[in-house]
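Asker: Build me a structure from this.
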Amino acid sequence: MDFSLTEDRRMLSDSLNRFISDKYGYDHRVKVAYDAPFHDTALWAEMCELGVLYALAPEDAGGFGGAGFDITTVFEALGRGICPAPVLGSLLASKLLTAAGADQSALLDGSVRYAVAIGELDAPYDLDAIETEAKDGKLTGRKAVVYGGADAKVFLVAARSGGTLAVYEVKASDAQVTGYALIDGGGAAELFLDATPGTEVLADATAALEDALDAGRLALCAEAVGAMDATNEILLDYLRTRKQFGVAIGKFQALQHRAVDLVTEIEQARSITILAASKMGAEEQAKFVAMAKTLIGRAARLVAEEAIQMHGGIAMTWEAAVSHYAKRLVMIDAQLGDVDYHLERVIATYAA
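Answerer: Okay, the predicted model is just below:
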């Protein structure tokens, strides 16, 4: 099977990598990622002009992509630059709007920022445990860790209506939104709903929500692959230049073996992400996405820990880029289901 990028995806990858490298470099990223609105809004507009969001939606929804490999192309580039732009929330929103057959032109051109509110304090991953209720067009409940919600204008909220899950569009101006920075940069929000008006976008939305979450999980896997690649490059450069006893520490066999082990882990992570991307839209999509998220969670943590240990104390400082990559890699595991959660999902598919 040929896993090379198509010409369109290669052009998108090159453009996005160049854009992030030139305009969203490490120093700028650290400057904007931890203070409201937790990303650069001017660069968000420029990023949208590149067609990044259009690549995440299918042609019949106004985009030019939407397949698994379109998602991985975009998010691998974002991971390489640990870019805090709120693209994940836009991807989730696009998937839900596509399922609803709703107009998403304002989302795709970046003129309206969307965020998707699914998880709750007692139900961070499980749709069956969602307690937010919708009655007569009014929503009541609390949504936790809404990615990109700090400056979103519109929320797509998962709520129970008549015993089934539905998706409602809620204006940020009608709800109480508390934004904050995540520990690894970028923003999220708590969304408080108290008889808040909402417009139903999609009824009986369980399947669409699961599909959107799987797309988000695939995106996180690709982001982790990009971040692991960048972390490994930083580490190898350090091993070549840092000297001890008058010799570059990369000459020490013990460190060489550990560095080779990391390359193996990264390539395995890349392979499982490619496999999961190829299964998007197929019957076994959920299983392969869960498998990928499980392996990625373990590999990303290992790469983060090994990079810090082989750097030594300098890797714990704010000024060292590797420390920010390490935080992002560790936190990716916690997003949209951690290793334990997805391992249980994999086991369940084989037990069925």
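Asker: going forward, measure contacts between C-alpha atoms and count neighbours the same way
Answerer: Fine.
Asker: center of the protein - which residue?
Answerer: With the centre of the chain defined as its mean C-alpha position, the nearest residue by Cα atoms, centre = their mean is residue 220, 3.9 Å away.
Asker: who's in contact with that one?
Answerer: Listed by Cα atoms under 8 Å, 6 or more residues apart in numbering, the contact partners of residue 220 are 75, 332, 335.
Asker: check which helix or strand covers it.
Answerer: According to DSSP states H and E, residue 220 maps onto helix 206-241.
Asker: residues of that helix that come out buried?
Answerer: 206, 208-209, 211-232, 234-236, 238-239 (16 or more other Cα atoms under 10 Å).
Asker: do stretch 254-273 as well
Answerer: Neighbour-count burial for stretch 254-273 flags 259, 262, 265, 266, 268, 269, 270, 272, 273 (criterion: 16+ other Cα under 10 Å).
Asker: Relative to residue 66, which of these is nearest.
Answerer: Lowest distance from residue 66 to those (Cα to Cα) belongs to residue 273, with 16.0 Å.
Asker: Was I right to think that closest one contacts residue 224?
Answerer: No. Counting by Cα atoms under 8 Å, residue 273 sits too far from residue 224 to count as a contact (9.7 Å).
Asker: Please provide the structure for the following sequence as well, for comparison with the first:
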Amino acid sequence: MNFTYNETQEMLRDTLARFLADTYDFETRRKMVASDAGRDPGIWRALATELGILGAPFAEDQGGLGGGAVENMIVMEQLGEAIAIEPYLQTVVIGGGALKATGGAQAEALITQIIGGDAIIAFAYAEPQSRYELHNLRTAAKKDGAGWVLNGHKAVVYAAPWATHLLVTARTGGSQRDPDGVSLFLIEANRPGIVRRDYPTVDGFRASEIYFENCSLPGDALVGSEGGALPLVEQVVDEATAAICAEATGVMRRLHAGTMDYARQRKQFGRPISEFQVLQHRMVDMFMEVEQAASMTLMATLKLDLPAPERMAAVSQAKAKIGKGLKFVGQNAIQTHGGIGITDELAIGHYFKRATMIEGQFGSVDHHLGRFERLSMPD
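Answerer: All right, here's what the predicted structure looks like:
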């Protein structure tokens, strides 16, 4: 696929790449991950106010750069190359995507806060029993006068320890696995009735188990239509999946480059191991996986505006292929490095951890192969 970025997109990519190279080196990231907060809020502020990166996919009349899914892809690939822990995916791609889709005065106000770096959104959708079924929900919201009362448990909510707002899926009707009756709520993260257990994830991010215990919500917390939010949730998750494929491309690119550098330096029998033919073949195979990941991500990104079945098929194709590529590139990187590859002091092990986590986020290889098969079968 032949695709060339326009001048604005090239500037976005190059500006972010330079910023991350200057401020987000591996040792700086290690210190941030090890800190009590798990991040440096100044980085997020700089992305917003100094670079305008957080406005990349939003309209110019909202204060954004006038971009869309391609701009998200560009940003996510650069964040992947730096294994950055910034909550861009949760806040801009998912939260911003849902707000753009629903619109309204409240959405416009919060988008302004996102662009300015004042809002961080965590997407609370997964539950212990749900696996990758977005409509498999035990969390429930019941009417209470003009508002709602929310009860339930959300698992592995990325960026929740830092969030100002939570985007929460809950059942307002139907049975546990009924596609109908799914609603979406946007609420302040510090509301009474929200209990949070925070923890670091294996890839250096922070996440939470969130429990809603008779949490009272105002009527305007509802995003979109009552009981009819599943298509919107599927859309934003597909957009997030395409974005995380872009992040995976950046991760794989660094895994390949780091392995190439190591192979040129590591000597055996008096020669750099990069001269051994079997390892040259391995490097080429890793490179091919990176390039295929970039192409598949672009294909899925360009199809996000198509009707749901075509969008979902394209996203599942990309995620399944890239999931396999992540495993291949990651395992070969570690095997080439040997035991040193999994030490905390070497960057390659951290890239491998992130690659492993991405494999399962928003659907495993098997899940997406199954979804693509279902979408491809005739009625």
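Asker: just to revisit the earlier point, need the counterpart of the residue nearest to the centre of structure 1 in structure 2.
Answerer: Using TM-score structural alignment as the criterion, residue 220 of structure 1 maps onto residue 244 of structure 2.
Asker: ok so, going back, quickly list what's touching both of residue 273 and residue 224 of structure 1.
Answerer: With Cα under 8 Å, 6+ apart as the test, residue 273 of structure 1 and residue 224 reach no residue in common.
Asker: Turn the buried residues of stretch 254-273 of structure 1 into a markdown table, including secondary structure and distance to residue 9 of structure 1.
Answerer: Formatted as a markdown table, those follow (DSSP: H, G, I helix; E, B strand; the rest coil; distance: Cα to Cα, whole Å):
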| residue | secondary structure | distance to residue 9 of structure 1 |
| --- | --- | --- |
| 259 | helix | 30 |
| 262 | helix | 27 |
| 265 | helix | 25 |
| 266 | helix | 22 |
| 268 | helix | 22 |
| 269 | helix | 20 |
| 270 | helix | 17 |
| 272 | helix | 19 |
| 273 | helix | 16 |
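Asker: about what we covered before: so the residue nearest to the centre of structure 1 versus residue 85 of structure 1, what's the distance?
Answerer: 13 Å (Cα to Cα, to the nearest Å).
Asker: got it, and residue 14 of structure 1?
Answerer: Distance of residue 14 of structure 1 to residue 85 of structure 1, computed by Cα to Cα: 18 Å.
Asker: out of these two, which sits in the more crowded spot?
Answerer: Between residue 14 of structure 1 and residue 85, counting by other Cα atoms under 10 Å, residue 85 is the more crowded of the two (24 against 13).
Asker: For that one, which non-adjacent residue is spatially closest?
Answerer: Among residues not flanking residue 85 of structure 1 along the chain, residue 39 sits closest, at 5.5 Å (Cα to Cα, 6 or more residues apart in numbering).
Asker: Ok, residue 298 of structure 1 next?
Answerer: Spatial nearest neighbour of residue 298 of structure 1, excluding adjacent residues (Cα to Cα, 6+ apart): residue 339 at 7.2 Å.
Asker: For the counterpart of that neighbour in structure 2, grab the count of nearby residues.
Answerer: Counting by TM-score structural alignment, residue 339 of structure 1 corresponds to residue 365 in structure 2. For residue 365 of structure 2, the neighbour count with other Cα under 10 Å is 20.
Asker: I figured residue 365 of structure 2 was touching residue 317, is that so?
Answerer: No. Using Cα under 8 Å, residue 365 of structure 2 is not in contact with residue 317; the gap is 9.3 Å.
Asker: what separates residue 16 of structure 1 from residue 238 of structure 1, distance-wise?
Answerer: Relative to residue 238 of structure 1, and taking Cα to Cα, residue 16 of structure 1 is found at 26 Å.
Asker: actually residue 314 of structure 1, sorry about that
Answerer: In this structure, residue 314 of structure 1 and residue 238 of structure 1 are 11 Å apart, going by Cα to Cα.
Asker: same deal with residue 244 of structure 1?
Answerer: In this view, residue 244 of structure 1 and residue 238 of structure 1 are 12 Å apart by Cα to Cα.
Asker: now swap in residue 48 of structure 1 and tell me
Answerer: Counting by Cα to Cα, the gap from residue 48 of structure 1 to residue 238 of structure 1 is 35 Å.
Asker: next one: residue 41 of structure 1
Answerer: 33 Å.
Asker: Tell me if I'm right that the residue nearest to residue 298 of structure 1 and residue 292 touch.
Answerer: No. Residue 339 of structure 1 lies out of contact with residue 292 (Cα under 8 Å); the separation is 9.7 Å.
Asker: Residue 117 of structure 2: what secondary structure?
Answerer: coil (DSSP: H, G, I helix; E, B strand; the rest coil).
Asker: so who does the counterpart of it in structure 1 touch?
Answerer: Aligning on TM-score structural alignment places residue 117 of structure 2 opposite residue 110 in structure 1. Neighbouring residues of residue 110 of structure 1 by Cα under 8 Å, 6+ apart: 44, 45, 48, 53.
Asker: Likewise for residue 12 of structure 2?
Answerer: Residues in contact with residue 12 of structure 2 (Cα under 8 Å, 6+ apart) are 53, 71, 74, 75.
Asker: correct me, but the second one touches residue 54?
Answerer: What that stands for is residue 71 of structure 2. No. Residue 71 of structure 2 sits out of contact with residue 54 when judged by Cα under 8 Å, with a separation of 10.3 Å.
Asker: These two - which one has more neighbours?
Answerer: Taking neighbours as other Cα under 10 Å, residue 71 of structure 2 and residue 54 compare with residue 54 leading, 28 against 24.
Asker: Next, the contact list for the more buried one, please.
Answerer: 47, 48, 64, 88, 92, 114, 115, 116, 117 are the contacts of residue 54 of structure 2 under Cα under 8 Å, 6+ apart.
Asker: one more time with 10 Å
Answerer: Applying Cα atoms under 10 Å, 6 or more residues apart in numbering to residue 54 of structure 2 gives the contacts 44-48, 64-65, 72, 75, 88, 91-93, 96, 111, 113-117.
Asker: Which stretches in the stretch 51-200 of structure 2 count as helices?
Answerer: For the stretch 51-200 of structure 2, the helices defined by DSSP state H, counting those that start in this stretch cover 69-81, 88, 96-102, 105-115.
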